[in-house]
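S.K.: just need the structure, nothing else, for what follows:
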Amino acid sequence: MTHAAQIKIAATYMRGGTSKGVFFRLQDLPERAQVPGPARDALLLRVIGSPDPYAKQIDGMGGATSSTSKTVILSPSTRPDHDVDYLFGQVAIDKAFVDWSGNCGNLSAAVGSFAIASGLVDSTRVPHDGVATVRIWQANIGKTIIAHVPISAGQVQETGDFELDGVTFPAAEVQLAFLDPAADEEGEGGGAMFPTGNLIDDLEVPGIGTFKATLINAGIPTIFVNAADLGYTGTELQEAINGDAEALARFETIRAQGAVRMGLIDHIEQAAGRQHTPKVAFVAPATGYNASSGKAVAASDIDLVVRALSMGKLHHAMMGTAAVAIGTAAAIPGTLVNLAAGGGERSAVRFGHPSGTLRVGAEAHQVNGQWTVTKAIMSRSARVLMEGWVRVPGDSF
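M.R.: Next up is the predicted model:
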């Protein structure tokens, strides 16, 4: 029996923030995968090693977690005043599914670096020494991200002393600004930051209960609930949640009901086909705890604690897009996030997550009685882990 030979595709394996993913230039993909559709999805699934009933992704580049089952496609921007178009695909682990419904804020930190190193940014815009400003069009949600990438001797500088909780080793700091992060280009969820028009809703979840919830479109659609209402303290680590099948099922039901209330889906059954968004997170006032590394986080070092789930599991740190949602909600008096942080007006917040702490800033104000946010700012780091080619069987897509 004749079997198709493997083909190789130019790719780079990168860490961005607390995530890892396989990065491609659009022009390097096989022709039939250069356009959206089943061929592209099948290719990326095979690259990552999904679907895998063993949930290990042994036969691919994925790392068997939501943070490491990711793909990125970049191309020269078709938008005025932008350098690069950035498309993110969240690859399911045990299902044949690539979710294109949202952004990855962590991998956003690696986009500017990859774009410069891959020749996707005009060389005249890259200083010999200093900081390059890369204007990124986030194609999944139709938003602009500005990345400030350090440059040394004409090359992206990846090493440095910036420490990011959830990442073991220090690296160079990459500052990110997410411009106008509320809602998306298509007006998903009604096109408003608060799709229901309320800062706090009563979210009815049949069979489970009714919860106070802040439903927000900022960075990524997110459902915030109070930890205490779920029987948690907000200081839980992964093993406390991810080893509890009943708890995970409860969170997924809350997520599905919240997605309907936000107008992201019409029926809760559709949530299974939209795993990446919305996110669900729970918040509590600042409380001391030990992070997953053993590091002590003092209540005095943070404004609140937040835990968030991604792709059905508690995240080991915090998704970058969810951090944007946290910063935005914290800046608006009266949301659950703001109240957990102590209430009042604030332009920045430091929150505790399972791996440590993170600070995010947001500029929010009211226009004609409606809240709007002009930008959210945070720092991450990024590094190339491996570059060359990935190989997949030629008949796999």
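S.K.: contacts, neighbours, all on C-alpha from now
M.R.: Will do.
S.K.: can you count the residues close to the residue nearest to residue 30 when sequence neighbours are not counted?
M.R.: Leaving aside its sequence neighbours, residue 30 sits nearest to residue 9 (C-alpha to C-alpha, 6 or more residues apart in numbering; 7.7 Å). The number of residues packed around residue 9, counting by other C-alpha atoms under 10 Å, is 17.
S.K.: same question, residue 105
M.R.: Residue 105 has 27 neighbours, counted by other C-alpha under 10 Å.
S.K.: that one contacts residue 319, doesn't it?
M.R.: Yes: between residue 105 and residue 319 there is a contact under C-alpha atoms under 8 Å: 6.4 Å.
S.K.: dump the residue contacts of the residue nearest to residue 30.
M.R.: Applying C-alpha atoms under 8 Å, 6 or more residues apart in numbering to residue 9 gives the contacts 28-30, 389-391.
S.K.: surely it is in a strand?
M.R.: Yes: the assignment for residue 9 (DSSP: H, G, I helix; E, B strand; the rest coil) places it in a strand.
S.K.: roughly how far does it sit from residue 50?
M.R.: Going from residue 9 to residue 50 by C-alpha to C-alpha, to the nearest Å gives 18 Å.
S.K.: now do residue 178
M.R.: According to C-alpha to C-alpha, residue 178 stands 31 Å off from residue 50.
S.K.: higher neighbour count, the two?
M.R.: Using other C-alpha under 10 Å as the criterion, residue 178 and residue 50 rank with residue 50 on top: 29 against 26.
S.K.: show me what contacts that one?
M.R.: 57, 60, 91-96.
S.K.: now the helices: where do they sit in the stretch 251-397 of the chain?
M.R.: Ranges of helices within the stretch 251-397 of the chain are 320-330, 336-340, based on DSSP state H, counting those that start in this stretch.
S.K.: can you give the contact residues for the first one?
M.R.: The reference is to helix 320-330. Contact with helix 320-330 is made by 17, 103-106, 178, 181, 216-222, 279, 308, 335-339, 341, 346, 348-349, 360-364, 373, 376-377, as judged by C-alpha under 8 Å, 6+ apart.
S.K.: weed out the non-buried ones from the residues you listed.
M.R.: Burial by neighbour count, 16 or more other C-alpha atoms under 10 Å: within the contacts of helix 320-330 this picks out 17, 103-106, 178, 181, 216-222, 279, 308, 335-339, 341, 346, 348-349, 360-364, 373, 376-377.
S.K.: this one as well, want them side by side:
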Amino acid sequence: MAHAPQIRIPATYMRGGTSKGVFFRLQDLPEAARVPGAARDALLLRVIGSPDPYGKQIDGMGGATSSTSKTVIVSKSSKADHDVDYLFGQVAIDRAFVDWSGNCGNLSAAVGPFAISNGLIEPDRVPDDGVATVRIWQANIGKTIIAHVPITNGVVEETGDFELDGVSFPAAKVQLDFMDPAGEEDGTSGAMFPTGNLVDDLNVPSIGTFKVTMINAGIPTIFLNADAIGYKGTELQVAINSDPKALAMFETIRAHGAVRMGLIKHIDEIASREHTPKIAFVARPADYMASSGEPVAAEDVDLLVRAMSMGKLHHAMMGTAAVAIATAAAIPGTLVSLAAGGEARNAVRFGHPSGTLRVGAEASLADGQWKVAKAIMSRSARVLMEGWVRAPADTL
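M.R.: Presented below is the predicted three-dimensional model:
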């Protein structure tokens, strides 16, 4: 019986923030997969191990969670004043679908290090010792990210003492500046607040009407108050991910919010947007025990946030959602700001299931419109494995 041989493709398996994924240089992909379309999606699905009806991604590189079912394609930039183009693909686990509608803020931290280590940055841009500045064009949403990558002896620094809740081991810190993070290219509105309001009443038939802040910064995000949906904001993954009714409720609210934000025209279209918008709930500070077993004290945080990703409660916090949190916290009157005390602030520390995270944003009001120059967040990144990834030749 004839069998299809496997092809091998240069790839790097990297952790960025609290996510990990398979990174490719565009030039290394098979020719058919160098352009958007069915061939590219089919290849990435096969590499990650989807669709998997067992939900484990055993026959691929994925880790069967939204944080570990990810792919990245990097190339020299086609944009002026940028070094590289970065394209992110969120791979569904149980169905044949790659969502290109948004960015991954966590993996953004690994793009600069990957680009430097793989020859996509001119050598004279990389100091022998110091910090290399990499200007990244985030192609999914048409935004600029500036990565500040530590360099020692001319190579990317990966080990260090920077600790990030949700990651087991310390590493070197990579600061990310998300420039002008409001709006996205594929939405019908480039406004930070698509409805024009800081808070809206969102009517969800058969569930209720909720106060929500719908913001488009970093990634489109719908914020609710925890107590409005029966939670305290201290919940860990098991409390929600083991409750099918809760998961269905969040997905229904997300669908109706997506319609109000102009991201889809009908709630039935939400199946084509698993990655965006995100939905999160906020609460005033309270003591709780993080998933690591370490206590988080109310006085150590400004508010509590729990966020859903790909239909499940995230184990920590998505990087792009952290940008949305930072932006909303900087604007008095949003639900995020109110949960944090209501005053104007340029930085906020919030509690999530794995611990805490500090993020900042520079917001200003001009001509009645809120603008955010940039949001700032520190993450870490590390190469886990490099070489070749294999896929059956008949995948393409």
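S.K.: quick revisit: out of the contacts of helix 320-330 of structure 1, which are inside strands?
M.R.: Taking DSSP state E as the definition of strands, the contacts of helix 320-330 of structure 1 contribute 178, 216-218, 220-222, 279, 308, 348-349, 360-364, 373, 376-377.
S.K.: secondary structure class for the residue nearest to residue 25 of structure 1 when sequence neighbours are not counted?
M.R.: On the basis of C-alpha to C-alpha, 6+ apart, the spatially nearest residue to residue 25 of structure 1 that is not a chain neighbour turns out to be residue 74, at 4.9 Å. Under the three-state scheme (three-state DSSP), residue 74 of structure 1 adopts strand.
S.K.: check contacts around residue 74 of structure 1.
M.R.: Counting by C-alpha under 8 Å, 6+ apart, residue 74 of structure 1 has contacts 23-26, 84-87, 111, 115.
S.K.: can you put the residues you listed in JSON lines and add distance to residue 383 of structure 1 and secondary structure?
M.R.: Output for these, formatted as JSON lines (distance: C-alpha to C-alpha, whole Å; DSSP: H, G, I helix; E, B strand; the rest coil):
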{"residue": "23", "distance to residue 383 of structure 1": "12", "secondary structure": "strand"}
{"residue": "24", "distance to residue 383 of structure 1": "15", "secondary structure": "strand"}
{"residue": "25", "distance to residue 383 of structure 1": "17", "secondary structure": "strand"}
{"residue": "26", "distance to residue 383 of structure 1": "20", "secondary structure": "helix"}
{"residue": "84", "distance to residue 383 of structure 1": "19", "secondary structure": "strand"}
{"residue": "85", "distance to residue 383 of structure 1": "20", "secondary structure": "strand"}
{"residue": "86", "distance to residue 383 of structure 1": "17", "secondary structure": "strand"}
{"residue": "87", "distance to residue 383 of structure 1": "19", "secondary structure": "strand"}
{"residue": "111", "distance to residue 383 of structure 1": "10", "secondary structure": "helix"}
{"residue": "115", "distance to residue 383 of structure 1": "13", "secondary structure": "helix"}
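S.K.: where does residue 79 of structure 2 fall, secondary structure wise?
M.R.: Assessed by DSSP states H and E, residue 79 of structure 2 sits outside every helix and strand.
S.K.: touching, it and residue 137? I think so.
M.R.: Yes: judged on C-alpha under 8 Å, residue 79 of structure 2 makes contact with residue 137 at a distance of 7.4 Å.
S.K.: quick one: common contacting residues for the two?
M.R.: By the contact definition C-alpha under 8 Å, 6+ apart, residue 79 of structure 2 and residue 137 are jointly contacted by residue 85.
S.K.: neighbour-wise, which of these two wins?
M.R.: Higher neighbour count among residue 79 of structure 2 and residue 137: residue 137, with 26 against 11, using other C-alpha under 10 Å.
S.K.: the helix or strand containing that one vs structure 1, mean deviation?
M.R.: Using DSSP H and E, residue 137 of structure 2 sits within strand 130-138. Here the mean offset of strand 130-138 of structure 2 against structure 1 after fitting is 0.2 Å, by mean C-alpha distance after the TM-score superposition for structure 1.
S.K.: tell me what that strand is packed against?
M.R.: Applying 3 or more C-alpha pairs under 8 Å, 6 or more residues apart in numbering; DSSP states H and E, one finds that strand 130-138 of structure 2 makes contact with strand 84-91, helix 105-117, strand 143-152.
S.K.: and the contacts of the shortest one?
M.R.: Read that as strand 84-91 of structure 2. Residues outside strand 84-91 of structure 2 that contact it (C-alpha under 8 Å, 6+ apart): 44-45, 48, 50, 66, 69-79, 97-100, 102-104, 111, 115, 120-121, 134-140, 275.
S.K.: tilt between it and helix 105-117?
M.R.: What separates the directions of strand 84-91 of structure 2 and helix 105-117 is an angle of 140 degrees, with axes from the mean of the first three to the mean of the last three C-alpha atoms, to 10 degrees.
S.K.: gap between strand 84-91 of structure 2 and the chain center?
M.R.: Between the centre of strand 84-91 of structure 2 and the centre of its chain there are 11 Å (C-alpha atoms, centre = their mean, to the nearest Å).
S.K.: repeat for the second one
M.R.: What separates the centre of helix 105-117 of structure 2 from the centre of its chain is 13 Å, taken as C-alpha atoms, centre = their mean.
S.K.: report the buried residues of that helix.
M.R.: 105-116.
S.K.: dump the contacts of residue 74 of structure 1 to a markdown table, plus distance to residue 254 of structure 1.
M.R.: A markdown table is the format used below for the contacts of residue 74 of structure 1 (distance: C-alpha to C-alpha, whole Å):
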| residue | distance to residue 254 of structure 1 |
| --- | --- |
| 23 | 33 |
| 24 | 35 |
| 25 | 37 |
| 26 | 37 |
| 84 | 36 |
| 85 | 33 |
| 86 | 30 |
| 87 | 28 |
| 111 | 32 |
| 115 | 38 |
